[in-house]
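S.K.: just a sequence and a predicted model for now, questions to come.
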Amino acid sequence: MQQDAIIIGGGFAGLSAAYILARARRHVTIIDSGTPRNRFAARAHGVLGHDGKSGAEILAEARAQLAAYPTVTFIEGEADSAEGVIDDFAVRIEGHGSIATRRVLLASGVEDRLPDIPGLRERWGKTVLHCPYCHGYEIGGGPIGVIATQPMSSHQAVVVADWGDVTLFTNGMSEPDVATLDLLARRGVTLQPGAVVSVDGALDGPAQVRLSNGRSIAVKALFITPDLHIRGSLAHNLGCTLEDSPAGKIIATNAMKATSTAGVFAAGDNARAFGNITLSSADGVMAGLGVHQSLMFPATHS
């Protein structure tokens, strides 16, 4: 049977969109690989009513609730390809063949690609972090490092300074301009020149940031801005326009989360510059509304 919508990705954006469509009694299939972006973090914070739960626990509760809706189907796996036009798409899933659908929602998220510095990957989601609003409070103050990976890293250091005593490791990047240097100084941020060659120490304890100039500086946690890469090739398959964000390419969408390809929508981290659980969920709700409206009024909402 042709689906009203296939949702690629069963994270917070995808499941939030599925709720909207399920409650409108639309037939929805959710394809999910079981590898959410936040799987490296033990706890989720700042999520209304769920503070301190793991992301996996929140998602499991949501899937259980969605499973009660008779028009919702879950498929565990990866979507290999997608093609077609509005009202007549086909999505191929490894091991499940091709499924016909009127609409496609891309909510598979992004991959965080970390700098090639020994010791970073093992600590990702533990003491190497990207969002102070999500994890800064639990650090408890004290020495915190920010490793520069792009020009916006100075801005990140300015923000992180509310959670501790920040050292910005310039990591071979150009020194910030005078105005930025003044702002960093007013925020108490110390600049440390030299390339970062490794991050050493216990994985669950303070880290030693070792520099090419021979110095080693201890910090309780490190913040970085990873390069974001849209997961999978479906946005490309379907001809969706991409746009630049400070951390990488994202799928361009309008206010109702419709992409440049009629009948294709996108929500969550692959379609917004900055995200967390709450923002991704809200993005998914908007996408669900957009998909539903387009099924009723395709000429004005696709």
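M.R.: Yes, it's here. It should be emphasised that the depicted structure is a prediction, and the values quoted were computed from it without experimental measurement.

S.K.: switch to C-alpha atoms for all contacts and neighbour counts from now on
M.R.: Will do.

S.K.: how close does the one residue sitting closest to the centre of the chain sit to residue 65?
M.R.: Nearest residue to the geometric centre of the chain (Cα atoms, centre = their mean): residue 269, 3.8 Å. Per Cα to Cα, to the nearest Å, residue 269 is found 23 Å from residue 65.

S.K.: would you mind measuring the gap between the ends of stretch 115-131?
M.R.: Chord length of stretch 115-131, first to last residue, is 16 Å (Cα to Cα).

S.K.: what about versus this one:
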Amino acid sequence: MIPKTISNETSLRPIFDVAIIGGSFAGLTAAMQLARARRNICVMDAGKPRNRFALTSHGFLGLDGKSPTEIRKTAISQLMAYPTVTMRDGLVSHAEPHAGPHDSDMRFDITIEGSECITARRIILATGVRDILPDISGMTERWGVTVLHCPYCHGYEVRDEQIGVIATMPQSSHQAMMLPDWGPTTYFTQGVYLPDDETSAKMAQRGITIENSPVVALLGTAPTLEAVRLADGRTLPITAVFTGPKVAMPSPVAELLGCAFDDGPQGPFIKVDASQETTVPGIFAAGDAAAARHNATLASAAGIMAGFGAHQSLIFA
């Protein structure tokens, strides 16, 4: 099936049933549902998935230990077997709605930077988020290997090692409470996120060491980690660090389209309902961009719901 075209001032522009912005776990899962529903879809991807720094993905049923890159390549290969799927490489730099008198007439114009403009009847935003790491020497070059964020994704791989938690928010103490199940844990408050008396007592029961002198540098040959240097000059042996980076939207598209946001502990995320529809009719969102809790399996599950929601909105508009 070939997408219909509509004329604009200078050319014929393809029109798709659904445009999916973002081609990682959430976006590709949403695309699969729509491809199997025989809808003409276009998946646009800038080629910078959030998980590109991780060597392996864990906890994903049937794919444990596979690299995120390998998972995406397999998914794209399977997706492209469906004749109604189009893929475009590039960053979506602009999008704007053109609503008709009825929901069924809804249209969105989407611009791929330096490439082309397409039109779609529905949009799924699966852009992920951009991580903003603490401003500590040695963090960036270790991100995804020995500087980590999810105990369930990476805790097993650093089991029985000396684990540190660098606090970035009040909820960091919750992260620290989980980690002794994988290894001896030190909670670095950074002199800011000190636990209250009750939490301190619970940490003591879990065998967690609380350190108030801030971490100022990570030591060793990156991406490995051997120790951390503290502001008071001490050096402590630590071989893996967990932290909660702040997050930001990597693309202005959701804001340009008028989608509302909720505030999460790490940063904003797109507000959606039970069908993953945003506050703008016809626009859906899934994955890390639309959830406070970030996990590959949860992203894929949300992608399924967004695919279902977009498809059914085309039918029942």
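M.R.: Yep, that arrived. Since we're looking at a predicted model, the values are computed, not measured.

S.K.: TM-score for the pair, please.
M.R.: Aligned and superposed, the two chains score 0.96 in TM-score terms (TM-score structural alignment, normalised by the length of structure 1); 298 aligned residues with a Cα RMSD of 1.0 Å.

S.K.: before we move on, back to that, what's the separation between the residue nearest to the centre of structure 1 and residue 249 of structure 1?
M.R.: If you go by Cα to Cα, the gap between residue 269 of structure 1 and residue 249 of structure 1 works out to 11 Å.

S.K.: hmm, residue 12 and residue 119 of structure 2 touching each other?
M.R.: No: if you go by Cα atoms under 8 Å, residue 119 of structure 2 and residue 12 don't touch, sitting 10.6 Å apart.

S.K.: between the two, which is the more surrounded one?
M.R.: Set side by side, residue 119 of structure 2 and residue 12 show more neighbours around residue 119, with 26 against 13, by other Cα atoms under 10 Å.

S.K.: contacting residues for the residue nearest to residue 1 of structure 1 when sequence neighbours are not counted?
M.R.: Nearest residue to residue 1 of structure 1 in three dimensions, chain neighbours excluded: residue 100, at 7.3 Å (Cα to Cα, 6 or more residues apart in numbering). Going by Cα atoms under 8 Å, 6 or more residues apart in numbering, residue 100 of structure 1 touches 1, 2, 3, 88, 89, 90, 91.

S.K.: all helices for structure 2, in order.
M.R.: With DSSP state H, the ranges of helices along structure 2 come out as 25-36, 68-79, 151-154, 172-178, 197-205, 253-256, 296-316.

S.K.: what range in structure 1 matches the fifth one?
M.R.: Alignment of helix 197-205 of structure 2 against structure 1: residues 178-186, by TM-score structural alignment.

S.K.: against structure 2, what's the mean shift for that stretch, could you check?
M.R.: For stretch 178-186 of structure 1, the mean deviation from structure 2 after alignment is 1.3 Å (mean Cα distance after the TM-score superposition for structure 1).

S.K.: who touches that stretch?
M.R.: 154, 157, 158, 190.

S.K.: same check, this time on stretch 46-57 of structure 1
M.R.: Residues contacting stretch 46-57 of structure 1 (Cα under 8 Å, 6+ apart): 38, 39, 41, 42, 43, 44, 45, 58, 133, 134, 277, 278.

S.K.: widest-spaced pair of these?
M.R.: Using Cα to Cα, the contacts of stretch 46-57 of structure 1 reach their maximum pairwise distance at 58 and 133, which is 18.5 Å.

S.K.: the residue nearest to the centre of structure 1 maps to what in structure 2?
M.R.: The alignment partner of residue 269 of structure 1 in structure 2, by TM-score structural alignment, is residue 288.

S.K.: for its match, which non-adjacent residue is closest in space?
M.R.: residue 128 (4.8 Å).

S.K.: show me what that neighbour aligns to in structure 1.
M.R.: Using TM-score structural alignment, residue 128 of structure 2 pairs with residue 109 in structure 1.
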